[in-house]
Every structure is written in C-alpha cells, then in structure tokens.
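K.L.:
got a predicted structure plus its sequence, pasted below:
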Amino acid sequence: MADLSFYISPLSEEIRDQGRAQGRAQGRAQGRAQGRAEARAENILLVLGARGIGVTDRIREQVIACTDSERSRRWLVRAVTATTAEEIFGTEERPGR
C-alpha cells in the first residue's frame, strides 16, 4: 500500500490553503474587472441615451461585450461630446469587424 501521509500532513494542508487563497484572490480580481467593464458599458449607454443619440442593437451588444478597458474608456469620453454614434465608435470599431 502506498504511503499517503503527505496528503494529510501539515505541509500539504499549508500548500492547499495557499492555493485556495490564490484562487480566491484571482476570483476577486476577475470579479472587480468584470464589474468595472459592466459599469463602463452601462455608463456609455446611459450617456448616449441621455444625449438622445440612437444606439442600434448591434452597437449595444458591442458595448456590452467589450472587454478592452482602454477602448471602452475612449468610447465613454467620446460619448460625452459626440453627436452621432459614428463619432464614438468610428469606422475601425464598427460592429461586425
């Protein structure tokens, strides 16, 4: 029979605890990043709606699906002064590309 004492030793418990702590920390960081992305998307759509700028379903989906924080920040800044959705999203960021 194999010696399984390592798996119940204090050292193995410490290693498992460290792995759990790392996993929780990574999960929290991912959750915060996702929360910020969702908040940016909501803010972009809120600003556009308040300014009366029409948003197609495709653009709405694009904004919500965006995971690039720099891109979504640019969109938010542009949303404050733009008069059309095209000014915000431009040709390089047109839905479907």
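P.N.:
Noted; the coordinates are in hand.

K.L.:
going by C-alpha atoms from here, please, whenever you check contacts or count neighbours.
P.N.:
Fine.

K.L.:
which elements pack onto the longest helix along the chain?
P.N.:
When every helix of the chain is counted residue by residue (DSSP state H), the longest turns out to be helix 10-50. Secondary-structure packing of helix 10-50 (3 or more CA pairs under 8 Å, 6 or more residues apart in numbering; DSSP states H and E): helix 57-65, helix 69-81.

K.L.:
any chance of those helices in JSON lines with distance to Y7 as columns?
P.N.:
Rendered in JSON lines, the data for these read as follows (distance: least, CA to CA, whole Å):
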{"stretch": "helix 57-65", "distance to Y7": "43"}
{"stretch": "helix 69-81", "distance to Y7": "42"}
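
K.L.:
rebuild these as CSV, extending it with mean neighbour count.
P.N.:
As requested, the helices and strands packed on helix 10-50 are arranged in CSV below (neighbours: other CA atoms under 10 Å):
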stretch, mean neighbour count
helix 57-65, 15
helix 69-81, 16
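
K.L.:
take this one as well and set it beside the first:
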Amino acid sequence: MDLSFYTSPLSEEIRAEGRAEGRAEGRAAERTQALLRVLEARRITLTDETRATITTCHDLELLRHWFDRALTATTAEEILTGE
C-alpha cells in the first residue's frame, strides 16, 4: 500500500489549512466568550436573537469591534448597530 500521499506537499498543505481554520475558530470562540462576559458584567440584557447573532459570528474583526463597543454601550443594540 502506497502511503506517500500522507507525506506529500499536498497533504502537508491540507493539514496546515485545517490547523489554521482550527486556530481561527478558537480565536472567535474566545472573543465571543469575552464579549459575553463583558455584557454580563455590565448587566446588559440580551435577547435570544441578539445572543444568537453574537454566538454565531466568526468574523474576528467584527467581534473585536463589538467588544470595544461593549465597554461603553448601555444596550445590546448600541453594540451591534454602532449607534
């Protein structure tokens, strides 16, 4: 049985892409949890819809932006819409 594929450049590339995706997913999960902790600490109420919007977001930049807004906003709507 030929196992050379598992050590080929293509195989290495596929594994590297998988690792990068996993790291990005981990960073998004960490940012989501940090954002939710700030909202909880600031006693900002979330609707189920708002919570779903936050927890399903995988855009690292958008999560960072929401986190920054959460530090001073008084409502979830301010955080998500930027008003």
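P.N.:
On my side now, so go ahead. Just so we're clear, the structure is a prediction, and the values are computed from it rather than from any experiment.

K.L.:
list the contacts of the aligned residue in the second structure for V63 of the first structure.
P.N.:
Under the alignment by TM-score structural alignment, V63 of the first structure pairs with I54 in the second structure. I54 of the second structure makes contact with T32, L63 under the criterion CA atoms under 8 Å, 6 or more residues apart in numbering.

K.L.:
measure I54 of the second structure to H65 of the second structure for me?
P.N.:
According to CA to CA, to the nearest Å, I54 of the second structure stands 12 Å off from H65 of the second structure.

K.L.:
any idea which element T91 of the first structure lies in?
P.N.:
When secondary structure is defined by DSSP states H and E, T91 of the first structure falls outside every helix and strand.

K.L.:
how much space separates it from A85 of the first structure?
P.N.:
Using CA to CA, which is the criterion applied here, T91 of the first structure is 11 Å from A85 of the first structure.

K.L.:
more neighbours, the two?
P.N.:
The residue with more neighbours, out of T91 of the first structure and A85, is A85; 18 against 10, by other CA atoms under 10 Å.

K.L.:
what is the equivalent residue in the second structure for the more buried one?
P.N.:
With TM-score structural alignment as the criterion, A85 of the first structure matches A76.

K.L.:
and its match, what does it touch?
P.N.:
Residues counted as contacts of A76 of the second structure (CA under 8 Å, 6+ apart) are I44, T45, L46, T50, A70.

K.L.:
picking up where we left off before, of all the helices and strands packed on helix 10-50 of the first structure, which one comes closest to L46 of the first structure?
P.N.:
When these are compared by CA to CA, helix 69-81 sits nearest L46 of the first structure, at 9.5 Å.

K.L.:
mean deviation of that closest one from the second structure?
P.N.:
The superposed helix 69-81 of the first structure is, by mean CA distance after the TM-score superposition for the first structure, a mean 0.8 Å from where its aligned residues fall in the second structure.

K.L.:
how much does the helix or strand that that helix is followed by stray from the second structure?
P.N.:
Towards the C-terminus, the helix or strand next in line after helix 69-81 of the first structure, according to DSSP H and E, is helix 85-89. Mean deviation of helix 85-89 of the first structure relative to the second structure after superposition (mean CA distance after the TM-score superposition for the first structure): 0.9 Å.
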